[in-house]
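how would this look folded up:
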Amino acid sequence: MKKKVTMQDIADKLNISKNSVSQALTGKSGVSDHTRKLVQQVADELGYKYQKSRKPQVVNKTGNIGLIASDFTFSQKSFFGEIYLSVEKETSSRRMNLLIQSISSHAKENLILPPFIENNMIDGIVILSHISTEYINAVIATGIPTVLIDHHHPLIQADAVLTNNRLGAYTAVEHLIKLGHKEIGFIGNIHFSPSYEERLEGYMLALREYGIKPSEDFMITDIVEKEEEIATCLSKIEKLPTAWFCANDGLGFFVNSCMQYLGKKVPEEVSICSFDNGQLSKIAKPKITTMDIDLHYYGKKAVEQLFRRIENRNEPLVEILLPTKLIKRESTAPCIY
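Sure, this is the predicted structure:
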């Protein structure tokens, strides 16, 4: 099978940074015209697929805004569904139409852009969560103003609206520490999302600030979000922690069930705190303490930034961090050990 050409291959051939390749192919400033032409020439020679830069669009030329996300992201209705509705409401309030496209795995792998992008039918685009770095850069290369929601990456040059994951996780773990817990576990797949890795960093920061040494036995950082997988993993821990910080509500729900299956009373013997304040944290028994994210505000800020970008294309790129709020419920209690 023929190896897929990447930006790194182009960078290695020209002995320049991958970031310079990205800037050249996406039409961003930071590289000379000579370098830009060399990068485009090598990209064509190697067969690298990228969207040719287009002429700048006229602001509000079409009256349409685009929204794209992966099939998986659109399936997460309780979280991203609310953000999507907020984007739609905010777009409508500005008398603009919202065009939506789900990006399949085939489209992602082959860098097939939606027709409304290919045909210049939109004035700006919102990308929900992660698709792939190359795909997102292909969208940005069209020259259409773009704002990311709940995703960022060093090689993606675009505005982003994000949750303040580190501070939120710090607050959650601090809550457990103030309840007297010193043995606090972390569970979440940090390879799945930058958000989860940032939440791990917040967890570590809180432990360090309070002089608690983290235990590797309690840190599960690569787990499939399925009840049977989590149950198997937790059952192998010889001495369980007195509290768990879970990277999202789905994990919190499963950990809650597994703890009770293993004979642990929640919260009398083990406390559980999760993140997102989704439906699962509310229907769990007991209801789970969690970090709330204002999803409607997420969409509102994304559209605000998109229109600001449409009108001011040369301003520096920004990352907007939105705050979280601790929602105390029945799953956390003072440590009895």
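
alpha carbons only for contacts and neighbour counts from here, please
Fine.

my guess is residue 205 contacts residue 168. True?
No. Assessed by CA atoms under 8 Å, residue 205 is found out of contact with residue 168, at 11.2 Å.

compare those two (neighbour count), which wins?
Set side by side, residue 205 and residue 168 show more neighbours around residue 168, with 26 against 19, by other CA atoms under 10 Å.

who's in contact with the residue lying closest to the more buried one once chain neighbours are set aside?
Of all residues not flanking residue 168 in the chain, residue 324 sits nearest, at 5.6 Å (CA to CA, 6 or more residues apart in numbering). Each residue near residue 324 by CA atoms under 8 Å, 6 or more residues apart in numbering is listed here: 163-164, 168, 291-294.

one more pass at 10 Å, please.
163-165, 167-169, 171-172, 275-277, 290-294 (CA atoms under 10 Å, 6 or more residues apart in numbering).

residue 190 versus that one, what's the distance?
19 Å (CA to CA, to the nearest Å).

likewise for residue 91?
33 Å.

name the residue in those two with the higher neighbour count.
More crowded of residue 91 and residue 190, by other CA under 10 Å: residue 91, with 21 against 18.

in this structure that one contacts residue 64, no?
Yes. Applying CA atoms under 10 Å, one finds residue 91 in contact with residue 64, separated by 8.8 Å.

buried ones in stretch 60-78?
64-70, 73-74 (16 or more other CA atoms under 10 Å).

in the stretch 51-200 of the chain, which spans are helices?
Assigned by DSSP state H, counting those that start in this stretch, the helices in the stretch 51-200 of the chain fall at 71-75, 82-93, 105-109, 115-118, 133-140, 165-178, 194-209.

report all helices and strands that the one helix or strand residue 39 maps to contacts.
Taking DSSP states H and E as the criterion, residue 39 maps to helix 33-46. Counting contacts by 3 or more CA pairs under 10 Å, 6 or more residues apart in numbering; DSSP states H and E, helix 33-46 packs against helix 7-14, helix 18-26.

this one as well, want them side by side:
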Amino acid sequence: MKSHNITISDIAKELGITPSTVSRALSDSPRVNDKTKKKVQETAQKMGYHQNVMASMLRKGSSGSIGIIIPRINRHFFSNAISGIERIVNPAGYNLLIYQTEELYQKEVEGIQAFMKNRVAGIILSIAAETTHFEHLNNLQNKGIALVQFDRVTDLVHGPKVINDNFNGAYLAVKHLIQTGHKRIAHLTGAPHLNVYRERLRGYMQALTDHGIQPDQALVFDNSITRDGGAANIGKIMSLNADAIFCAGDYAALGAIQELKNLNIAVPEQVAVVGYANEPFSEIMTPSLTSVEQNAFEMGTRAAQALIDMIENKDNAHDHTDIIPVRLIVRQSSLVSTY
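Presented below is the predicted three-dimensional model:
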């Protein structure tokens, strides 16, 4: 067989397995056992697959590159997700191009247009905070370019999605605050139209209800996900007699704690604080911050694998949501001594 004709489907046929299994094996996915990986890699090398990835992509009308569009590259979550994506796409023969929207809708549209001009094989996207219309994404799919959404997603665009268990993460955080004796729990959240903040709000509300606490809408503060947003709302939160704050992001928690300190309000003795994201600063600030770990690296690997599956096996382009589990990391900001 001539090497320039080799595709993942050819390797799959040779071995009697599915193309998606071949793709995962070539990407060193933990979802494929070592024996199968070895067999696939040996067969791919024998058949000359790696030497012809670029030529194969060019014949399909794409460049052999994958584009990723994210709100902010300087966030720990997104940089970890990119690392996970690279772990999968590079061994599979793809290059990664990165575009940052800075939360702006127009820049997201421009990023899509730029990647289309560069004939990328597919795009992995996390929606900008400003984005409420999705014609640019539907147009992308109409042109046959594979799209996988991750973290911030919309059901108005078809295709695979990879998200955190945002509801459960918020539920665990608020349950922890209730179990440590808190009842007036404020919530600093982000843009309400984004799925991640909508689900965290839902988890917050459900945890209160399940523990016999009537949710108070006055304690919910939208568009307060930044450090400045966290600090700005502390005066109002304290006027409402809150004894704890659940923040939908660690930067809001950082701002909240700094402002509480400025007001000589002790954390956690007078007000407990819990964040979300487990940013690197959360374990070294004083007090150290209780937060929800999102497992961004795993989210990146799952999103990348879903995209490669779409590119190499078009029948795999169906609506499917992969939910990544989260965990609560308890630190000093929410632990009040009972002695």
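
the residue nearest to residue 168 of the first structure maps to what in the second structure?
With TM-score structural alignment as the criterion, residue 324 of the first structure lines up with residue 326 in the second structure.

what touches both of residue 205 and residue 168 of the first structure?
174, 199.

so which of the helices and strands packed on helix 33-46 of the first structure is the most surrounded?
helix 18-26 (a mean of 22; mean count of other CA atoms under 10 Å).

corresponding residues in the second structure for that helix?
Under TM-score structural alignment, there's no match for helix 18-26 of the first structure.

packing partners for that helix?
Helix 18-26 of the first structure packs on helix 7-14, helix 33-46, helix 133-140, going by 3+ CA pairs under 10 Å, 6+ apart.

ranking those by burial, who's on top?
Note that of these, helix 133-140 is the most buried (mean count of other CA under 10 Å), with a mean of 20.

packing partners of that one?
Looks like helix 133-140 of the first structure contacts helix 18-26, helix 105-109, strand 124-128, strand 146-149 (3+ CA pairs under 10 Å, 6+ apart).

out of these, which is closest to residue 236 of the first structure?
helix 105-109 (35.2 Å; CA to CA).

I'd say residue 258 of the second structure and residue 229 touch.
No. Using CA under 10 Å, residue 258 of the second structure makes no contact with residue 229, being 11.8 Å away.

list residues touching both of the two?
With CA under 10 Å, 6+ apart as the test, residue 258 of the second structure and residue 229 both reach residue 252.

element containing residue 37 of the second structure?
helix 34-47.

could you tell me where that helix falls in the first structure?
By TM-score structural alignment, helix 34-47 of the second structure lines up with nothing in the first structure.

pull out the buried positions in that helix.
Buried residues in helix 34-47 of the second structure (16+ other CA under 10 Å): 37, 40-41, 43-44, 47.

and what of stretch 190-204 of the first structure?
Buried, per 16+ other CA under 10 Å, within stretch 190-204 of the first structure: 190, 194-204.

so where do the helices sit in the stretch 201-337 of the first structure?
227-235, 249-261, 279-283, 295-311.

tell me which residues of the shortest one are tucked away?
Spelled out, that is helix 279-283 of the first structure. 280-282.

could I get the helices and strands packed on helix 133-140 of the first structure in a markdown table, plus columns for distance to residue 137 of the first structure?
Output for those, formatted as a markdown table (distance: least, CA to CA, whole Å):
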| stretch | distance to residue 137 of the first structure |
| --- | --- |
| helix 18-26 | 7 |
| helix 105-109 | 11 |
| strand 124-128 | 11 |
| strand 146-149 | 10 |
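
what's the closest of those to residue 270 of the first structure?
Comparing those by CA to CA, strand 146-149 comes nearest, at 34.1 Å.

now do that closest one: which elements does it pack against?
strand 64-70, strand 124-128, helix 133-140, strand 159-163, helix 295-311, strand 319-322.

if we go to 8 Å?
On a contact count with 3 or more CA pairs under 8 Å, 6 or more residues apart in numbering; DSSP states H and E, strand 146-149 of the first structure meets strand 124-128, strand 159-163, helix 295-311.

and the longest one, how far from the second structure on average?
What that stands for is helix 295-311 of the first structure. Between helix 295-311 of the first structure and the aligned residues of the second structure, the post-superposition mean distance stands at 1.3 Å (mean CA distance after the TM-score superposition for the first structure).

with the first one instead?
If you overlay the two and look at strand 124-128 of the first structure, the average distance to its match in the second structure is 2.0 Å (mean CA distance after the TM-score superposition for the first structure).

onto which residues of the second structure does that strand map?
Against the second structure, strand 124-128 of the first structure falls on residues 122-126 (TM-score structural alignment).

which residues sit against that stretch?
With CA under 8 Å, 6+ apart, stretch 122-126 of the second structure has contacts from 65-71, 115, 145-153, 303-304, 307, 311.

mind putting the helices and strands packed on strand 146-149 of the first structure into TSV with mean neighbour count?
Shown next, in TSV, are those (neighbours: other CA atoms under 10 Å):
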stretch	mean neighbour count
strand 124-128	25
strand 159-163	23
helix 295-311	20
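
relative to residue 320 of the first structure, which of the ones you listed is closest?
Here strand 159-163 is closest among those (CA to CA), at 4.7 Å.

in the superposed pair, what's the mean gap between the closest one and the second structure?
Mean for strand 159-163 of the first structure is 0.8 Å (mean CA distance after the TM-score superposition for the first structure).

now do that strand and helix 194-209, the angle between them.
In terms of direction (axes from the mean of the first three to the mean of the last three CA atoms, to 10 degrees), strand 159-163 of the first structure departs from helix 194-209 by 50 degrees.

got the angle for strand 159-163 of the first structure vs strand 124-128?
Using the same axes, to 10 degrees: strand 159-163 of the first structure against strand 124-128 is 30 degrees.

nearest to residue 253 of the first structure among the buried residues of stretch 190-204 of the first structure?
residue 196 (16.4 Å).

and the closest one, what does it touch?
Applying CA under 8 Å, 6+ apart, the residues near residue 196 of the first structure are 165, 188-190, 247.

one more: residue 69 of the first structure?
Contacts of residue 69 of the first structure by CA under 8 Å, 6+ apart are 101-103, 127-131.

swap in 10 Å and give it another go.
Here residue 69 of the first structure is in contact with 75, 80, 100-104, 126-131, 149 (criterion: CA under 10 Å, 6+ apart).

now the buried members of those residues.
80, 100-101, 103, 126-131, 149.
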